[in-house]
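Visitor: A predicted structure for the sequence below; I have some questions about it.
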Amino acid sequence: MSDVEQRAPFLRRCLGDRLRELRKAAGLTPKEVAAEIGISTATLSKIETGKQAVKPAYVKLMWPLYAVDAEERARLLRMAEESGKPGRLSRYSTILRGDFVDYHEMEGQAEAIWVHEPGLVFGPFQVPDYVRAIRRAAKPDSDEDDLAASVELRQFRFKDLTGDRAPAVDIVLDQAVLCREVGGREVMREQLGLLADVAGLPNVDLRIIPFEAGAYAAQGAGFAVLRLPPEPRKDVVFIESDLVAEYLDHPSEVARYREMFEQAGQLALTPSESVDLMDRLRSSL
């Protein structure tokens, strides 16, 4: 079994976390809840840690035990129905390291995302040939199946961030991202065109930090801050490197990265100025 398949799907863990919070808020022990809904304490533990899917019928049996309003009942019931399904990303197990699975699952569930990228275009908004060029550079022995899967994964993420239920996405890119000819000039023309189109989406705020802004705190740090449902909302920082993915969720750590993002945003051009810059760079290629 692949690493992707071994990891509990994010939605299942998110649901388990919330059910555990509700149980504790109600002042109930695992033994008491398990007895009320007719399961073992071991099964309840697996549900609350995301190791086992919970049947929607069991979730309904918890309603009399927990203080849950109608809106959250509906949300948790939907999560229970979805959590029993295989992880959305299991088909990408050949190209996606296990430590990156959580991020992609969270990205698909986020309410808002703040992204700073100093070196590459934000993944979901990369055009296919840009994706292929990056994949070949990182893994020269990639075969056509790997390349095709990498492109498909990016397109999958693109739909998550541009569909009817898309989160608010605030992106700050260093100008270096636009000037690095990944895949060659023709590829970058296409890439800059897509970024300009994405910048016009109602849920996307895309800004560029120009070279003349000079040095800034986040200059060498690519990261994303994700705001996750359900209540109480939780922010998580994702930091990616070539070797490992790191997740931070302590409030002080999240606050630091939000501060770095805000500082970077203050140096950035406005969205309309950023599109103008992308258009000029595209015309020069």
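Guide: Right, received. Where do you want to start? None of the values given here were measured: they were computed from a predicted structure. Numbering: from 1, shown residues only.
Visitor: please make it C-alpha for all contacts and neighbour counts, starting now.
Guide: OK.
Visitor: roughly how far does the residue positioned nearest the centre of the chain sit from Lys139?
Guide: Nearest to the mean C-alpha position of the chain, counting by CA atoms, centre = their mean, stands Glu107 at 2.0 Å. From Glu107 across to Lys139, the span is 24 Å (CA to CA, to the nearest Å).
Visitor: picking that back up, hmm, who's touching the host helix or strand of the residue nearest to the centre of the chain?
Guide: Secondary structure assigned from DSSP states H and E places Glu107 in helix 98-109. Contacts to helix 98-109, defined as CA atoms under 8 Å, 6 or more residues apart in numbering, come from residues 3-4, 7, 9-11, 88-89, 113, 157, 160-161, 226, 228-229, 238, 244-245.
Visitor: list only buried entries from these.
Guide: Buried members of the contacts of helix 98-109, counted by 16 or more other CA atoms under 10 Å: 4, 7, 9-11, 88-89, 113, 157, 160-161, 226, 228-229, 238, 245.
Visitor: Asp143: how many residues sit nearby?
Guide: 10 (other CA atoms under 10 Å).
Visitor: again with Ser284
Guide: Neighbour count of Ser284, defined by other CA under 10 Å: 9.
Visitor: how close does it get to Leu178?
Guide: 12 Å.
Visitor: what do you get for Leu192?
Guide: Using CA to CA, Leu192 is found at 7 Å from Leu178.
Visitor: who touches both of the two?
Guide: Jointly contacting Leu192 and Leu178 under the rule CA under 8 Å, 6+ apart are Met278.
Visitor: which non-adjacent residue is nearest His116?
Guide: Excluding its sequence neighbours, the residue lying closest to His116 (CA to CA, 6 or more residues apart in numbering) is Val172, at 4.9 Å.
Visitor: tell me the SS of the one you found?
Guide: strand (DSSP: H, G, I helix; E, B strand; the rest coil).
Visitor: contacts only, for it.
Guide: 115-117, 206-209, 261, 264-265, 268.
Visitor: wait, Leu269 sits on Pro210?
Guide: Yes - with contact defined as CA atoms under 8 Å, Leu269 counts as touching Pro210 (7.1 Å).
Visitor: of the two, which one has the most company?
Guide: Each of Leu269 and Pro210 has its neighbours counted (other CA under 10 Å); Leu269 has more, 19 against 16.
Visitor: another structure for you, compare them:
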Amino acid sequence: MDEHDGTPMGLLIFGCQQRALRERAGLTQAELASRVNYSESHVRSVESGRRRPKPEYVRAVDEALGAQGLLKAAAEPIVQLKYPAWFIRYVEAEAEAVKLYTYDNNLVNGLLQTDDYAYAVFRAQVPALDDDEIEAGVQARLERQVLLTRKPAPTLGFVIEEWVLRRKIGGREVLKAQLDRLLEVGEMRNVSIQVMPMGCETHAALEGPLTLLETLEGRNLAYVEGQFGSAFVTEPKDYSVLEQRYGVLRAQALSPEDSATFIERLAGEL
């Protein structure tokens, strides 16, 4: 793992090998893209290590560049990666967290999702994923949930917008089971779940979802995610800003006890 941006070393090596072979063949990224029927931005992302190459892409590029199996061999350790390149660094930090706090305003956090809810989320992705990609994504997400019961137990806190708990992702029965799951997890001694009610006119995290975590080494870092990727926040000054926001956010949300009562009521309405 590259210590600067979290890009897996295997992706960087593959990207460098592809670029070297492409340049030896005298092709631009656009010309290679045309030969393999992918976009130029796709080729560029692979060469920079930002995109994990799929097997069909590897086969096409290996043939187009006359690599004689070199790229296929180089891709073997990375085509089976469970997560997008930009997410791997976060997953590794999450697995070792001793403290983790999140705020979510679009979906129930992946650590709390039921399998049916997770399937519905992956099926809604655009461009559409194939069945194998959906299955792999769901299973990888569910595997992360071992954090909830890991020993020694981490301290986990979740703040969730009320409208997330009302959106019937997957349908009424899927949502009801998801709310029941939140109630179940919320009873764990190391977990707190809080609802940010829609009646709260404003709050401290209007700029979007965030995650704060502390590693085994006592290092504090934050993680923020957007449409096309994510970013780690490691500078102490910037982390302090997000930590202050989260502290105020928790005070503005319903207490864990009141949140459980609220979630129970929502489940009863379904």
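Guide: Happy to help now that I have it. Note that this is a predicted model, so its numbers are computed, not measured.
Visitor: picking that back up, among the contacts of Val172 of structure 1, name the buried ones.
Guide: For the contacts of Val172 of structure 1, a neighbour count by 16+ other CA under 10 Å gives the buried set as 115-117, 206-209, 261, 264-265, 268.
Visitor: now, which of those residues lie within strands?
Guide: Among those, the ones falling in strands (DSSP state E) are 115-117, 206-209.
Visitor: all helices for structure 1, in order.
Guide: Residue ranges of the helices in structure 1, as given by DSSP state H, are 3-6, 10-25, 30-37, 41-48, 56-62, 70-83, 98-109, 128-138, 144-162, 175-179, 185-199, 251-267, 271-284.
Visitor: Gln18 of structure 2: how many residues sit nearby?
Guide: Using other CA under 10 Å, Gln18 of structure 2 is surrounded by 23 other residues.
Visitor: sorry, back to before: tell me which of the ones in strands among the buried ones among the contacts of Val172 of structure 1 is nearest to Ala35 of structure 1?
Guide: Ranked by distance to Ala35 of structure 1 (CA to CA), those are led by Val115 at 44.8 Å.
Visitor: grab the nearest non-local neighbour of Tyr119 of structure 2.
Guide: Val138 (6.2 Å).
Visitor: would you check that the one you found makes contact with Phe122?
Guide: Yes - assessed by CA under 8 Å, Val138 of structure 2 is found in contact with Phe122 at 7.4 Å.
Visitor: what sits against Ser255 of structure 2?
Guide: Neighbouring residues of Ser255 of structure 2 by CA under 8 Å, 6+ apart: 194-195.
Visitor: which residue lines up with it in structure 1?
Guide: Superposed on structure 1 with TM-score structural alignment, Ser255 of structure 2 falls opposite Thr270.
Visitor: same deal with Thr155 of structure 2?
Guide: The alignment partner of Thr155 of structure 2 in structure 1, by TM-score structural alignment, is Ala168.
Visitor: circling back: which one of the buried ones among the contacts of helix 98-109 of structure 1 is nearest Ala196 of structure 1?
Guide: Distances from Ala196 of structure 1 to those, taken by CA to CA, are shortest for Leu161, at 15.5 Å.
Visitor: one step back: relative to Ala217 of structure 1, which of the contacts of Val172 of structure 1 is nearest.
Guide: The closest of those to Ala217 of structure 1 turns out to be Ala264 (CA to CA; 7.5 Å).
Visitor: surely the closest one is in contact with Ile208?
Guide: No - Ala264 of structure 1 lies out of contact with Ile208 (CA under 8 Å); the separation is 9.4 Å.
Visitor: in stretch 88-106 of structure 2, what's buried?
Guide: By neighbour count on 16+ other CA under 10 Å, the buried set for stretch 88-106 of structure 2 is 88-90, 94, 96-105.
Visitor: which part of structure 1 matches that stretch?
Guide: The aligned range for stretch 88-106 of structure 2 in structure 1 is 101-119, by TM-score structural alignment.
Visitor: end to end, how far does that stretch reach?
Guide: End-to-end distance for stretch 101-119 of structure 1, by CA to CA: 22 Å.
Visitor: so how far is Glu72 of structure 1 from the closest residue to Met62 of structure 1 other than its chain neighbours?
Guide: Closest residue in space to Met62 of structure 1, ignoring its immediate chain neighbours: Ile37 at 7.0 Å, by CA to CA, 6+ apart. Distance check for Ile37 of structure 1 against Glu72 of structure 1: by CA to CA, it reads 19 Å.
Visitor: give me the more crowded residue out of the two.
Guide: Ile37 (16 against 13).
Visitor: structure 2: which residue goes with the more buried one?
Guide: Residue correspondence, TM-score structural alignment: Ile37 of structure 1 in this structure matches nothing in structure 2.
Visitor: what about Val4 of structure 1, distance to Phe10 of structure 1?
Guide: Distance of Val4 of structure 1 to Phe10 of structure 1, computed by CA to CA: 11 Å.
Visitor: quick revisit: dump the ones in strands among the buried ones among the contacts of Val172 of structure 1 to JSON lines, plus distance to Asp276 of structure 1.
Guide: Listed next are these as JSON lines, based on distance: CA to CA, whole Å:
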{"residue": "Val115", "distance to Asp276 of structure 1": "21"}
{"residue": "His116", "distance to Asp276 of structure 1": "20"}
{"residue": "Glu117", "distance to Asp276 of structure 1": "19"}
{"residue": "Leu206", "distance to Asp276 of structure 1": "12"}
{"residue": "Arg207", "distance to Asp276 of structure 1": "11"}
{"residue": "Ile208", "distance to Asp276 of structure 1": "10"}
{"residue": "Ile209", "distance to Asp276 of structure 1": "13"}
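Visitor: farthest-apart pair in those residues, please.
Guide: Val115 and Ile209 (12.9 Å).
Visitor: no further queries at this time; thank you.
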